[in-house]
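Chemist: The sequence and its predicted three-dimensional model are supplied below.
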Amino acid sequence: MKTVFSSTEEQEQEIASLVSRFYESVFPKYFTESEILHFREIGVLEPNQSSVTYLATLRDAFQVMTCLQVLMSILDKQKRVMEPKSEELFQHNITLLNECGIFFPFYYDHFSSINHEANSDMQMMHIQVANQYLV
């Protein structure tokens, strides 16, 4: 007999937060708004329909959280320095996500070019206003 611990509500919330950050911060740098909407429709970063074991254990939940954090870290560093092992690490974490039942149908190459149109829109959102009344 093997004893396992189930995932906690806090882990579920953290995973939901990481997925939200992907959709709000990461995807807009690389994809258009219509592509991101399509990702939501097809269930990117959601449990696979055939997966019964999604986050069933404490270990799986930690695995998913760690993979999402590593992927975000690689994509953040990609703007500054392209490391040779980044692609291998990126693919390894995608494999782990898929093994945990999380649908992530991308490769490293999908994130190789920044969507300049979306990037300029993101920059406009962070501009400080000069006059309070013009907000």
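Modeler: Good, I have the coordinates.

Chemist: From here on, just use CA atoms for contacts and neighbour counts.
Modeler: Fine.

Chemist: which residues touch residue 15?
Modeler: Neighbouring residues of residue 15 by CA atoms under 8 Å, 6 or more residues apart in numbering: 61, 64, 65.

Chemist: and the residues you listed as a markdown table, adding neighbour count, secondary structure and distance to residue 108?
Modeler: Below are the contacts of residue 15 laid out as a markdown table (neighbours: other CA atoms under 10 Å; DSSP: H, G, I helix; E, B strand; the rest coil; distance: CA to CA, whole Å):
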| residue | neighbour count | secondary structure | distance to residue 108 |
| --- | --- | --- | --- |
| 61 | 21 | helix | 23 |
| 64 | 27 | helix | 18 |
| 65 | 20 | helix | 19 |
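
Chemist: from the residues you listed, which is closest to residue 29?
Modeler: Taking CA to CA as the measure, residue 65 is the one of the contacts of residue 15 closest to residue 29, at 21.1 Å.

Chemist: I'd say the closest one and residue 13 touch.
Modeler: No. The criterion here is CA atoms under 8 Å, and residue 65 misses it with residue 13 at 10.3 Å.

Chemist: What separation do you get for the residue most central in space within the chain and residue 111?
Modeler: Centre of the chain computed as the mean C-alpha position; nearest residue by CA atoms, centre = their mean is residue 22, 3.8 Å away. Separation of residue 22 from residue 111 (CA to CA, to the nearest Å): 13 Å.

Chemist: next one: residue 92
Modeler: When residue 92 is compared with residue 111 (using CA to CA), they lie 15 Å apart.

Chemist: try this one next to it:
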Amino acid sequence: MKIVYASTSEQELKIKNLVEYFYTSIFPKYFSEEDVTKFEKMNFLNVLGKNELNGTLKESYQIISSLETLIFLIESNGLEKNKYQQMYERNVQILEELGLSFPFSHEQFLEQRDFCLEADSVYIKTPGNFVM
């Protein structure tokens, strides 16, 4: 007999907040509002909560770690280095294996676009509104 521990509500909230961070702070810097809307409709990172995740304690930690690592790699502008590209790919693979669709290559996060033109975007949150 094997005992499996379910994810906690705190872990589920943390995952939800990290996914929200991608949609409000990461994606708008690299993609148009139209693109981000498409990502949402296509349920990337299970933003709509439609896909049933396995929900074990271990898997939740893996998802949280992978999302945090991807955020760090993207925000640190380290994806130009080969070793960080490999780390990026490994964390994307982990997310995919755990049921979260993240179909983006590291190249898509190498150059930020001028998102100031979309200051009224529904995805961009004002500073201080996001709790991680």
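Modeler: Nice, I can see it. What you see is a predicted model, and the numbers here were worked out from it, not measured in a lab.

Chemist: and residue 103 of structure 2, what is it in contact with?
Modeler: Contacts of residue 103 of structure 2 by CA under 8 Å, 6+ apart are residue 44.

Chemist: Now do the SS call for it.
Modeler: Secondary structure state of residue 103 of structure 2, per DSSP: H, G, I helix; E, B strand; the rest coil, is coil.

Chemist: Which stretches in structure 2 count as helices?
Modeler: For structure 2, the helices defined by DSSP state H occupy 9-21, 27-30, 33-41, 57-75, 82-97.

Chemist: Just tell me which of those ends up closest to residue 49 of structure 2.
Modeler: Among the helices of structure 2, helix 9-21 comes nearest to residue 49 of structure 2, with 8.9 Å by CA to CA.

Chemist: Also compute the angle for that closest one relative to helix 57-75, please.
Modeler: Angle, helix 9-21 of structure 2 to helix 57-75, by axes from the mean of the first three to the mean of the last three CA atoms, to 10 degrees: 30 degrees.

Chemist: in helix 9-21 of structure 2, what's buried?
Modeler: The neighbour-count check on helix 9-21 of structure 2 (16 or more other CA atoms under 10 Å) flags 11, 12, 14, 15, 16, 17, 18, 19, 20, 21 as buried.

Chemist: for stretch 37-50 of structure 1, same thing?
Modeler: 39, 43, 44, 45, 46, 47, 48.

Chemist: And the residues you listed, which is closest to residue 75 of structure 1?
Modeler: For the buried residues of stretch 37-50 of structure 1, the residue nearest residue 75 of structure 1 by CA to CA is residue 45; the value is 15.9 Å.

Chemist: Double-check the closest one against residue 17; I have them as touching.
Modeler: No. Residue 45 of structure 1 is beyond contact range of residue 17, at 11.6 Å (criterion: CA under 8 Å).

Chemist: And the closest residue to residue 107 of structure 2 other than its chain neighbours, how close does it get to residue 15 of structure 2?
Modeler: Spatial nearest neighbour of residue 107 of structure 2, chain neighbours left out: residue 79 (7.8 Å); criterion: CA to CA, 6 or more residues apart in numbering. Using CA to CA, residue 79 of structure 2 is found at 23 Å from residue 15 of structure 2.

Chemist: got it, and residue 23 of structure 2?
Modeler: Relative to residue 15 of structure 2, residue 23 of structure 2 is positioned 13 Å away (CA to CA).

Chemist: sorry, back to before: the helices of structure 2: which one's closest to residue 116 of structure 2?
Modeler: For residue 116 of structure 2, the closest of these is helix 27-30, at 9.1 Å, according to CA to CA.

Chemist: and the gap between residue 108 of structure 1 and residue 12 of structure 1?
Modeler: Computed with CA to CA, the distance linking residue 108 of structure 1 and residue 12 of structure 1 is 26 Å.

Chemist: What of residue 50 of structure 1?
Modeler: Distance check for residue 50 of structure 1 against residue 12 of structure 1: by CA to CA, it reads 19 Å.
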